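Asker: dropping the sequence and predicted coords here.
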Amino acid sequence: MRLHRLEVTAFGPFAGTQRIDFDELSAAGLFLLHGPTGAGKTSVLDAVCFALYGSVPGARQSGQGLRSDHAEQSVATEVALELTVAERRLEITRRPEQSRPKKRGTGLTRDKAHTALRELRNGQWTALSRSHQEIGEEITQLLGMSKEQFCQVVLLPQGDFARFLRSDAEARGRLLGALFDTGRFSAAEDRLAELRRTAEKRVRHGDDRLLARAHRMAQAATGTASAPLPDRTPGEPGFAEELLTWACLARVDAREARDIARTAVEAAEEEHRAAQQGAEDARELARLQQRRADVLRRRAALAAGREEHERISARLERAEQAQRVLPALEFRAAAERDQQAAVAAVDRSRQRLPGELAEAGADRLEAVEHRLREELGELSAARRSEQRVAELAVELAGLDRQAHADDELLHEADAWLAGWYSSRDELRRRVEEAQEAATRAEQLGAVVEPELRRLEAAQRRDDLAAELPEAEERFQRARRSAGDAHERWLDLRERRLQGIAAELAAELGPGDACAVCGSTEHPRPARAVPGQANREAEEAALAEHRRAEGAREDADRELRSRRESLAAADSAAGGEETARIRSAVAELQRSYIRARHAAGDLHAAREAADRGEREREHRLEQRRRAEQRAAARTSRREALTAEQASLEAELSRVGAGPAGVTARAGDLERRADAVARAAVAVRAAEESAQRLKEADARLADAASRAGFENPRAAADAVLDDARWRELRSRAEARRAEQAFVEAELADPGPAEAAVLPPADPAAALTVAEAATRRLREASAVDAAARERCTELDRLSDEAVADARRLAPLREEFERLARLASLAAGTSAENERRMRLEAYVLAARLEQVAAAAGERLERMSSGRYTLVHSDARSSGRGRSGLGLRVIDAWTGTERDTATLSGGETFFVSLALALGLADVVTDEAGGVRLDTLFIDEGFGSLDEQTLDEVLDVLDALRERDRAVGIVSHVPELRQRVPARLEVAKARNGSAVRQRTVGAES
């Protein structure tokens, strides 16, 4: 990966657009990125990281944190990076999510994050994608590194590696795990542990299942097994074999008990069959003896009822003779009923006739009806005229009512229209006033909101002004405390330096080399004086000084923040007093509320005016229709009056009398109907009398032929259906009983049984029930024995199957447990007790130490070599992640924590470069042509600095460009290619200088 061009806008401390040409800087191989503290040197590296990964190292991850506070709101924050990776020339442009002024109106709007990726192909830039996810995946795949790996390998933060040198094995393991992505090995450890737990659970489940099976077999074999259940614990060797052996013996005992029970059942069945047969024979003998006794009793009953049977037979014979006369009897009864009904109808009809017709015959009555019908026909035309006259009177009355209603409607419409025109002017005035109030409310609303913001800013200004003295006091106290702590620390340090000889002498022992002169003899060691300061007191004072200084800086930041907020609030309030602003806002709000209230009448006034116009149109339409109806009624009334006069003249000529034609016609119609009904009734009475005479003659003839003295005797001999069925049923029952008794007396079985001794079915039944109970008990014992054998066979088969399934599971569990313990470092086979992930990290650390050792030897002029240590750390720490330094001058191996500040820097630099090489190889051999080294050179002396720069210069052998981020002045004379970051009140800017040129 080689960087070519970086362009940043409104990013970090850079207010405008800054362009960096890395091709020009990289031409010399080594270039310097320098500038004062806080100018933005690290922001350049943040911009590179943001362009590649969409985020920056550290806590500033949000778009608001990336945006420059010096930039104008209309300028968008943007980073563009051009680079070559995997032989592809790419350009990445990113803009974070940020706020900008609205294009229309006031205020801010939020723009989403934007990312674009282009590639240079055949001299032309081609757009590839605008998707954040796709571009992120593409860059990560091309670089072969995550953001964390990139920040450790390309940006080389020295402070992190100084801590890495002094950290314990756990901290080193976390960093190496993140860089080399050894999570898969940790996942393998977890996976093996999970497999072991799963296998252990399956084995335990199989053991529990086998134990449960054993208890069920013991339950099934209760009372038959001669040997007790094995008392071994499941999982112990031989448990399954002993259980299966015990099950075999239990099955043999159960089968023997089953055979014994089967023999007992067969004997009980034979006894039960004999007892059942005896009980059946006793019941049959008792039944035949009872049957014989019942037949004899029924024969005696038949003999006692012979006379009653003969009377019933004679009565049935006489009723059969009367059946031949029955049709004539029914015909004569019907004729008599018809004649009586006809006489009654004649009497009722004659009551409605006048006296001269009360005794008239049918012929005269029919003649009178004919005459009345003729007279009624002559009055039909007059009746229709009379009905028409009544209809005309009703219609004329309706016309009068309509005329009265229309007169009232016209009067009401004229009165309403007379008052409408004055009301319409008042409504128009209300609408105009409401419209003016709405316009005024809209204007006041636009003024109220800014004034409310001014009032809020003024109140915030007053609150901040009240809080400012307290913040100033806190800052003064913190500054005095920091000054006092600084003085105490300097005083203690000076006192300690004055007595440093005594402190060094106190650490000397017999034969120890003096740290000053190197002598092993100490004739006159220095003595401590009263009040001498020691290291602990100085370090405590230094810590107190740093805490006080931090508190002073916090108080200073808080004071500046409050002053800036106060100035901003005062500017927003326009420098005006809060009371005046509040009074003005209150007056504006009151005016605004009055205008809103007045404008609220606009809708009601408009609707009232619209309703009035619609009502006016409706009233005018009603007037027009009423006038049209009045004209139509006038012509209709004239026609109806003429027709009414004509019909009344015609009725006067008919002479219907005061009651009228209709009354006279109704009277004639009622008289004709009464005469007609009387004639019909008289004619029907005459015909029914004739039919009664014929029925009497037919009845006398039928009774004589049937053998009865008179019709009355025949009628008395007739039986109704119920009586007939009763007597016939009694006769047939007598005959059936007689036939049954005769057949029973002829059967020899009951006769033979009657001569034997009386039977005792109850005693035989008792014997049979006892045999049944003994058979049931024997069958239950047999069924239980057979069920026990079946259950033991089934459970034994299942136990064998369980034992067969459990054996390979137990073998798998033992194998997985051995592998999981080995990977977790708890197995005795793992001599160093190293976990799998730690073993891999130790191998990677060994590679890093080997790569770093070469550079460290050159940086230290052959004195130091960095080596990897497999020694286990103290306590419960990891083994295999130790780092040691071999000092060639003394031939001893030292802990990295004993290095001085300058030594720690170049050792950590060598370690960082070695780690970069190993991570690069781990990432698939991606070529890293641009590296950055951040700070740390100020701790080196001149000779060591030369040697370190020689090592960095040697990196160009791989065609690499190395950027040094530092503000050490000596580097400006040693590194000709420089990128200077200068800070100013309106934002930082970059100046690029190379040998013989300046830009």
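Answerer: It's in.
Asker: C-alpha only now, for contacts and for neighbours.
Answerer: Fine.
Asker: the strands in the stretch 751-900 of the chain, which residues?
Answerer: 864-869, 882-887, 892-895 (DSSP state E, counting those that start in this stretch).
Asker: please identify the deepest-packed of these.
Answerer: Most buried of those, by mean neighbour count (mean count of other CA atoms under 10 Å): strand 864-869, with a mean of 22.
Asker: who are the contact partners of the residue lying closest to residue 791 once chain neighbours are set aside?
Answerer: Leaving out its chain neighbours, the residue that sits closest to residue 791 by CA to CA, 6 or more residues apart in numbering is residue 220, at 6.7 Å. When contacts are counted by CA atoms under 8 Å, 6 or more residues apart in numbering, residue 220 touches 788, 791, 792.
Asker: can you select the buried ones from those in ChimeraX?
Answerer: Selection of buried members from these for ChimeraX, criterion 16 or more other CA atoms under 10 Å:
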select :788,791,792
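Asker: helices - which of the contacts of residue 220 land there?
Answerer: With helices taken from DSSP state H, the overlap with these comprises 788, 791, 792.
Asker: now these as TSV including distance to residue 862?
Answerer: Putting those into TSV (distance: CA to CA, whole Å) gives the following:
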residue	distance to residue 862
788	90
791	86
792	84
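Asker: surely residue 461 is within a helix?
Answerer: Yes. Under DSSP: H, G, I helix; E, B strand; the rest coil, residue 461 falls within a helix.
Asker: could you count how many residues lie near residue 564?
Answerer: As a burial measure, residue 564 scores 12 neighbours (other CA atoms under 10 Å).
Asker: and here is the other one:
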Amino acid sequence: MKPLYLAMTAFGPFATMETVNFDDLGEHPLFLINGPTGAGKTTLLDAMNFALYGSSTGDRKGESMRCHHANDATETEVKFIFALGNAIYRVDRKPTQTTLAKRGDGFAKRQASAQLYKIIAQNGSPEEWETELLESSVTDVTKRVNELIGLNDAQFRQVVVLPQGRFRELLTAKSEDRESILASLFNTAEFRRIEEAVRERAQRINNEYHALKNQLKTQLENAGYQSIELAQEKLKADEEPIAETLKELNQLKATREQAQKDLTQAEELTKRFESLAASKQKLTALSEQAEAVAAAEKQLNEHDAAKRIQPEWLEFSRAREALSAREKALQQAKEQNEQAQLVQQQAIAELAKHKDTPAQIDKLKLAIDRFAKQLEDLENVNATLQELELKTHARNSAQEKKAAIATALEHTTDAITGTKVELTELNKAVQQHQNTEAKREQLQSQLQRLQQRDSLQRRIETEEGAVREAKTPLEEAKQTLADARIASQQLRLRWHQEQAISLAHELNPGEPCPVCGSKEHPAPAHSAQEGQLVTQEQLETADAQVTQCNSKLEKLRLKVNAAEATLASSQHQLKTHLQELGDLAKKSADSIQQDLTNLADLEKQQEQQKKALAEMNTRLEQLTVKEKKHREQATQFNDELHAAESAVKALESRLDTIDSDKTLRTLSVDEIETQRNTRRQQIDQLQTEHESALQRKAKAESQLASAKNAHETSIKEEEAARASLQAAEKAWSGKLVESKFIDSEAFSEALLDSELEAQLKQQVSEHREQLIQVNTAIEQDEQAIGDQTKPDLSVLLAKVDELKQNESSVDHILQSMRSKQEQLRNMIEGYQKLVTQSAELEHEYRVIGMLAKTLNGDNELRMSLHRFVLAVLLDDVLHEASVRLEQMTNNRYRLVRRETAGDRRQHGGLDLMVDDTFTGQEREVNTLSGGESFMAALALALGMSDVVQSYSGGIRIDTLFIDEGFGSLDSEALDLAINVLANLRASGRTIGIISHVSELKLRISKRIDVVRGVGGSTLRVG
């Protein structure tokens, strides 16, 4: 990331818009940001950090960065253009702020906003460059910046910006925090996912293995076996009883099948006897129905004869009905013709009444024209009168306005004079309280340094207490070790004595002593007291107790030494910090806090005065505008008065010309309109009645012609229907004579409806078929029975039921035995499969489980895979950092990585140490002095920048900003640090330094000067 352009408006101490074009400093500059305390040097870094992430390098909120000197109507805003490789981006960001409302009076709170653009063309000034919008919300812009730069807010402050009071953060960060920074810079999340994936797989395998073990145990318990071998023996032992039961079942089945066969044959013979009896009974019933069937056949024959002459009868009936209908239609047509002739005569007589209508209409139209002319003249007179009334009113109104505006102008002029006097007095009050911004920043810096002193003092008190607490168990442990050693020595002495007594018990007269070889034993050793003898186990336990106490003593001694070393380090830091404070150390943080409170009250009062001043300026502007407006209105109203008087005179002259005798003014427009409308209505009524009479005459003539045609047609149709009836009647009479029916009544009685005909036919047909079926069945049954007698089925049925019950009982026993055998076999097979799976999982877990533990840090180094990778990368960073640190410290210090964890309960691998060649020992980085810490942090940031860019093309760190810290260096160290930074500039880096050190002004020619003024600070680049 390389800065190109920065614009700040109403931001920090800058009341108006201030810009920095970094190209003015050179291609890859080493430049100094210079200015007095509180002028706003650090604000440049705050502005870049705020534009990118919405916060400052000192964790101040965006809304607190608004300049107190800014005009209330000016909005706080930062615009920052930077380059990432070949791509250029611009960020515009505004904080939440309160400014003058754009509409109406008062103030309005405006929410924070942000936009991110990509520069696509560079024409004109930087703010005129052509852009493409990428994001337009506060959250989305910050997220996209994180993705583009590859650093979040905290990481940016640690790697790119070393802000005031925080240059040691990256150097002294906790191992976990440093892991987060390195992981983001080097994009090593994939190794974390590998750790997690292997751990989850190992856990899943372990869970599956134990689940299988529980499942194996449960299967055996549910089956009621203590081992799988017993289950297998049971499965084999069940085969013989099952075979015997199957043999018994087959025998019962054969017996039952033979009995069933005998029963089936007996049932068939019984059915034959029953069928023969039923057929004979049915034959008797059919014989009784023969007479009724014969009557039905006769009735059907007569019906067939009637149907043969039925068409002629139907034709005769239809012709008779048609003639009757035609006679009725003829009578109706005759009546309609007579009615039409009567209507035509009435229409002709009505039309004769309207022969004078055209003349009447012409006379009425002439009257209407006279009324129209009279109405036009009256409307002209009335319009002139109305206009005259309006002009007269306008003249009077202009006279009143002229008088009113003269009074208002006098009041406004007096208000302007009074406001100018008040404004002069308030300006004097505001000028008395300027430049509080610099004083506030100075007090905040002093408060922060005093709070750091108080924090160190409290930490020293805590560490002194820790030393005292650590020494108490140390003394107790020394006494415990001494007691354990005495007890062990006494026990060992007693053991040696008891060994002599044991040998004495085994001596026999005349046999040599195994110790001295003598055959005489004048004074063998004996025990002075009765009791248990000391054993070898007791001696080993006593020695182990001594070893354990000694180990505990060493651990406590190391703890005391560590606590004393920590205390000494803190005391050294406090001493260094007090030296840096100087006379400020005599003050308390509470007094500085009270000064800040007083200053805040003063700023609040000043803010109220400024707001009142702005309101008064606004009121003066409004009064001036109001005065100008009143003068313009006075001129306007005077012109209107002259114009109105001229118009009144002109209208009065025109009215005398139009209506000189004033007769038109006595007439009413409504009366003339009423007369004219009455004549129009009379014309409309005459025209309507005349047209209606013509239409009725035409309609009557048309209806008469239609009625005549209909009457003639009806006469012809009646004659045709009568001829058709005569022909049909002749044909029917001929057919009736030829048939066997006496008359038409006999013919009608012979006809049957379709439903009765179908019933009779079905009756005859069914009787005939049933008679054939019954005779056939009787013959077949008598042949099948022969000379056999009817069997007794109850005996055979009882035998079959008994055999079925026996067979079912044995079959149930067999199925139960087979089911249990199958369940046992399935259980054994499932158990064996689970055993195989369990063995496979156990083998797999030996490999994956060990791998998961190793990758997740369960190893001698307490280092996970992710930390191992980061440790390798950190070694590269420390190598590059140490090259520069050696240059800045005359080869005294090198940065190294602690190989083992300082605390076995925590993961190691990323803790930093400093290798001091003067002492030949490694020590904690927090033991460095202020100047040494600054150089180490600077070297670490530079080394981080080099390695990050060499490993990842996605993250480019082309810029480094350093805020203070050089004041802690002596002249020689300062020369060495400047040389390192100059070498970086030669390699294509942009280095910005904020410092009060006067020697830097002589060594660095490129500068951004921050100039403090009464109304806010300004910038000068060169």
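Answerer: Thanks, I have the structure now. It should be emphasised that the depicted structure is a prediction, and the values quoted were computed from it without experimental measurement.
Asker: if we can go back for a sec, let me have the strands of the stretch 751-900 of the first structure in JSON lines, adding distance to residue 213 of the first structure as columns.
Answerer: Shown next, in JSON lines, are these (distance: least, CA to CA, whole Å):
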{"stretch": "strand 864-869", "distance to residue 213 of the first structure": "56"}
{"stretch": "strand 882-887", "distance to residue 213 of the first structure": "55"}
{"stretch": "strand 892-895", "distance to residue 213 of the first structure": "63"}
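Asker: which stretch among those comes nearest residue 973 of the first structure?
Answerer: In terms of CA to CA, the element of those nearest to residue 973 of the first structure is strand 864-869, at 27.8 Å.
Asker: between the closest one and strand 882-887, how many degrees?
Answerer: 150 degrees (axes from the mean of the first three to the mean of the last three CA atoms, to 10 degrees).
Asker: what ranges does the stretch 851-999 of the first structure have for its helices?
Answerer: 901-922, 942-954, 970-974 (DSSP state H, counting those that start in this stretch).
Asker: next: the stretch 301-450 of the second structure.
Answerer: 310-352, 357-431, 436-505.
Asker: and residue 717 of the second structure, which of those helices is closest to it?
Answerer: helix 310-352 (6.6 Å).
Asker: which strand or helix spans the residue nearest the centre of the first structure?
Answerer: For the first structure, the residue nearest the mean C-alpha position is residue 133 (28.4 Å; CA atoms, centre = their mean). Following DSSP states H and E, one finds residue 133 of the first structure within helix 132-143.
Asker: mean per-residue distance, the very next helix or strand once past that helix to the second structure?
Answerer: Sequence order places helix 147-153 as the next helix or strand after helix 132-143 of the first structure, per DSSP H and E. Here the mean offset of helix 147-153 of the first structure against the second structure after fitting is 5.6 Å, by mean CA distance after the TM-score superposition for the first structure.
Asker: who touches the helix or strand that helix 147-153 of the first structure is followed by?
Answerer: Using DSSP H and E, the helix or strand that follows helix 147-153 of the first structure towards the C-terminus is helix 158-166. With CA under 8 Å, 6+ apart as the contact definition, helix 158-166 of the first structure has outside contacts at 171-172, 883, 896-897, 904-905, 908-909, 911-912, 933-936.
Asker: in ChimeraX, select just the buried ones from those residues.
Answerer: Listed next is the ChimeraX selection for buried residues among these, using 16+ other CA under 10 Å:
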select :172,883,896,904,905,908,909,911,912,933,934,935,936
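Asker: which parts of the longest strand seen in the first structure are buried?
Answerer: In the first structure, taking DSSP state E as the definition, the longest strand is strand 2-11. By neighbour count with 16+ other CA under 10 Å, strand 2-11 of the first structure contains the buried residues 2, 3, 4, 5, 6, 7, 8, 9, 10, 11.
Asker: now, the most widely separated pair of the residues you listed?
Answerer: Taking CA to CA, the two most distant members of these are 2 and 10; they sit 24.6 Å apart.
Asker: secondary structure element for residue 92 of the first structure, which one?
Answerer: According to DSSP H and E, residue 92 of the first structure maps onto strand 88-95.
Asker: got a list of contacts for that strand?
Answerer: Contacts of strand 88-95 of the first structure (CA under 8 Å, 6+ apart): 50-52, 54, 76-84, 113-120.
Asker: among those, which lie within strands?
Answerer: Per DSSP E, the subset of these in strands is 78-84, 114-120.
Asker: closest to residue 491 of the first structure out of these?
Answerer: Closest to residue 491 of the first structure out of those is residue 79 (50.3 Å), distances taken as CA to CA.
Asker: is it true that residue 481 of the second structure touches residue 551?
Answerer: No. Under the criterion of CA atoms under 8 Å, residue 481 of the second structure makes no contact with residue 551, lying 9.6 Å away.
Asker: which one of those two has more residues nearby?
Answerer: More neighbours surround residue 481 than the other of residue 481 of the second structure and residue 551, with 21 against 14 (other CA under 10 Å).
Asker: among the strands of the stretch 751-900 of the first structure, which comes closest to residue 614 of the first structure?
Answerer: Nearest to residue 614 of the first structure among these is strand 882-887 (99.8 Å), distances taken as CA to CA.
Asker: ok and that closest one relative to helix 158-166, angle-wise?
Answerer: 90 degrees.
Asker: how about residue 952 of the second structure, nearest residue that isn't a chain neighbour?
Answerer: residue 186 (6.6 Å).
Asker: how close does the one you found get to residue 85 of the second structure?
Answerer: Distance, residue 186 of the second structure to residue 85 of the second structure, by CA to CA, to the nearest Å: 18 Å.
Asker: so between these two, which is more surrounded?
Answerer: For the pair residue 186 of the second structure and residue 85, the greater number of neighbours falls to residue 186 (19 against 14), based on other CA under 10 Å.
Asker: buried ones in the strand holding residue 92 of the first structure?
Answerer: Per 16+ other CA under 10 Å, strand 88-95 of the first structure contains these buried residues: 89, 90, 91, 92, 93, 94, 95.
Asker: adding distance to residue 769 of the first structure, write these out as CSV.
Answerer: Shown next, in CSV, are the buried residues of strand 88-95 of the first structure (distance: CA to CA, whole Å):
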residue, distance to residue 769 of the first structure
89, 109
90, 107
91, 108
92, 105
93, 106
94, 103
95, 104
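Asker: go through the residues you listed and name the one nearest residue 417 of the first structure.
Answerer: residue 95 (73.0 Å).
Asker: got the contact list for the closest residue to residue 977 of the second structure other than its chain neighbours?
Answerer: Computed as CA to CA, 6+ apart, the closest residue to residue 977 of the second structure that is not its neighbour in sequence is residue 888, at 5.4 Å. Neighbouring residues of residue 888 of the second structure by CA under 8 Å, 6+ apart: 935, 973, 976, 977, 980.
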